[in-house]
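below are the sequence and a predicted model for it; my questions follow.
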Amino acid sequence: MSVLLMQLAGPLQSWGSSSRFARRTTEVAPTKSGVVGLLAAAQGRQRTADLSDLATLRFGVRIDQGGTVLRDFQTAHHFASGEAMPVSHRFYLADAVFVAGVEGDRALIEDLHAALRAPVYLPYLGRRSCPPTRPVELHVDHERSLQQALEREPWRAARWYQRRHRNAGRTIELELLVEADARDGQVDSLRDQPLSFDPLHRRYALRGVRRSRVSVPNPYAPRDHDPTSLLGGA
């Protein structure tokens, strides 16, 4: 099995899993359905295409920079009648950075990596109004598991954010959300397992998510200082 790692960073992101009607919320981290949709678009798949190979990929994400939740109010009118439509509430994550990964067959992972480097349809972070500000692809790891690859990846938060946490210590603790089932211990459930992106019949199933924490090096942590290092010997 191989792992494709991606960085998801942009001014705004929005990853919904239970949004309905005029209230469009966002999860605190990218959803599997959102990232699978990004990968399918990069390959040029139509919304009615078969997703079974992508849906079987194991998915995980690390929260490198949690961002801030924003709410946007949107209004609209019917073109013909001019009648006002209900106000919609749309939620976004501002200034967030994530490292996401998918694990699966080596040939499929390499195809997805190539698609991200030359996408048929440009990627976006949950919604079309949320473009990424960095290249999405990071690299492919053929040696480590998904969990190990997410644990070993350097901290990808913005430099200003890293400098702000320079006094947090030599390492920084980050949250991991990795796909799991009941045999892996206590897990949460999230309805973001994609079954169909067909606009006429979108379908999603529940999947298990295991939460954990990992420590990664803090590049801006102060170095140890020895006040006697400049004193010469007798």
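All right, it came through fine. Note that the coordinates shown come from a computational prediction; the quantities given were computed from them, not determined experimentally.

drop to CA atoms for contacts and neighbour counts, all remaining ones
Noted.

residue 174 is in what secondary structure piece?
Per DSSP states H and E: residue 174 is located in strand 171-180.

list the residues that contact residue 136.
Contact analysis of residue 136 by Cα atoms under 8 Å, 6 or more residues apart in numbering lists 6, 7, 8, 116.

picking that back up, mind giving me the packing neighbours of the strand holding residue 174?
strand 58-65, strand 203-217 (3 or more Cα pairs under 8 Å, 6 or more residues apart in numbering; DSSP states H and E).

among the contacts of residue 136, name the buried ones.
Listed as buried from those are 6, 7, 8, 116; burial here means 16 or more other Cα atoms under 10 Å.

among these, which are in helices?
Using DSSP state H, the members of those that fall in helices are residue 116.

report the two of the buried ones among the contacts of residue 136 separated the most.
Greatest spatial distance among those (Cα to Cα): 8 and 116, at 12.3 Å.

this is the other structure I want to compare:
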Amino acid sequence: MSVLALRLAGPMQSWGSSARFARRTTESAPTKSGVIGLLAAAAGIERGDDEALATLADGLRFGVRIDQPGSRVRDFQTAHHGVTGASMPLSERFYLADAVFVAAVAGETGLLTRLFGALRAPAYPPFLGRRSCPPAQPVELGLRDGDSLQQALTDEPWQAAAWYRRRHQDEAMVSLTVLREADEDEHDADHQRDQPLSFAAEQRRHALRTVVSRSVNVPNPDVVRQQAGRPRHDPFDALEESV
């Protein structure tokens, strides 16, 4: 058993678990469906291949840590019919701006090794929930052998941006929220409909899964460096002082 850790960060993300007509919302954290879709794309799995999708969705347990929650933004989009040129209804779409997450999937080591290799040379480029949301950098953080999902999400270093970490510069440990699939003995779980069954364009299907929310304390790397006697250096400090 291993865990594959991912860093999901970019200018914009959108992780929708529901869509109603012209209104497309986003969850506050990546969904299992969205991350399985990212891995499937990297591995070259086609949309209609439900058997290959089931191998990923059923064989991997999913969790995510909110390192930098970002802010929710709304966008209005217009479109025209490709044949008649008539205006289509105005659509309302929601995104997360400047968010950073650590996502993790736990499963059989061989499967995760193949997925890790696929992320490093993807068949299709990864995106953060929607194709208009590319990641700011490679998403793979690495394989963690022998870790549980909870342990991997606790041990992974804080991935927030430097400007966000400065808001917590007096905290040696930061408290972060982890959302992960519930174990059998955990009875305080909620349900979320983001277990993918099919990504087929004509009828996408999802099932419910159980999710628990936990808090973990993660070391603040800036404070650790200061306590070790190494001065903190950020080139943007000079710009802030001149404002």
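That came in fine, so what should we check first? Here the structure is a predicted model, which is why all the values come from computation and not from measurement.

and the TM-score between these chains?
Aligned and superposed, the two chains score 0.92 in TM-score terms (TM-score structural alignment, normalised by the length of the first structure); 224 aligned residues with a Cα RMSD of 1.5 Å.

need the buried ones among the contacts of residue 136 of the first structure in a markdown table with distance to residue 185 of the first structure, can you?
As requested, these are exported to a markdown table (distance: Cα to Cα, whole Å):
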| residue | distance to residue 185 of the first structure |
| --- | --- |
| 6 | 27 |
| 7 | 28 |
| 8 | 28 |
| 116 | 34 |
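
so what's residue 87 of the second structure closest to, chain neighbours aside?
In space, and not counting its chain neighbours, residue 87 of the second structure is closest to residue 80: 4.5 Å by Cα to Cα, 6 or more residues apart in numbering.

who's in contact with that neighbour?
86, 87, 88.

for the one residue sitting closest to the centre of the second structure, which non-adjacent residue is closest in space?
The centroid of the second structure falls nearest to residue 30 when counting by Cα atoms, centre = their mean (4.0 Å). Excluding its sequence neighbours, the residue lying closest to residue 30 of the second structure (Cα to Cα, 6+ apart) is residue 15, at 5.4 Å.

kindly report the same for residue 73 of the second structure.
Using Cα to Cα, 6+ apart, the nearest residue to residue 73 of the second structure is residue 95, at 5.3 Å.

what is the neighbour count of the equivalent of that neighbour over in the first structure?
Taking TM-score structural alignment, residue 95 of the second structure has residue 92 as its aligned residue in the first structure. Neighbour count for residue 92 of the first structure, taken as other Cα atoms under 10 Å: 26.

likewise for the one 4 residues further on?
When counting by other Cα under 10 Å, one arrives at 23 neighbours for residue 96 of the first structure.

check the one 3 residues further on too.
For residue 99 of the first structure, the number of neighbouring residues by other Cα under 10 Å comes to 27.

that one reaches residue 29, doesn't it?
No. With contacts counted by Cα atoms under 8 Å, residue 99 of the first structure stays clear of residue 29, the gap being 9.8 Å.

who touches both of those two?
With Cα under 8 Å, 6+ apart as the test, residue 99 of the first structure and residue 29 both reach 61, 63.

residue 132 of the first structure: which of the contacts of residue 136 of the first structure is nearest?
Nearest member of the contacts of residue 136 of the first structure to residue 132 of the first structure, counting by Cα to Cα, is residue 8, at 6.7 Å.

identify the residues contacting that closest one.
Contact partners of residue 8 of the first structure, counting by Cα under 8 Å, 6+ apart, are 97, 98, 99, 100, 125, 132, 134, 136.

check the secondary structure at residue 47 of the first structure for me.
coil (DSSP: H, G, I helix; E, B strand; the rest coil).

I am finished for the moment; much appreciated.
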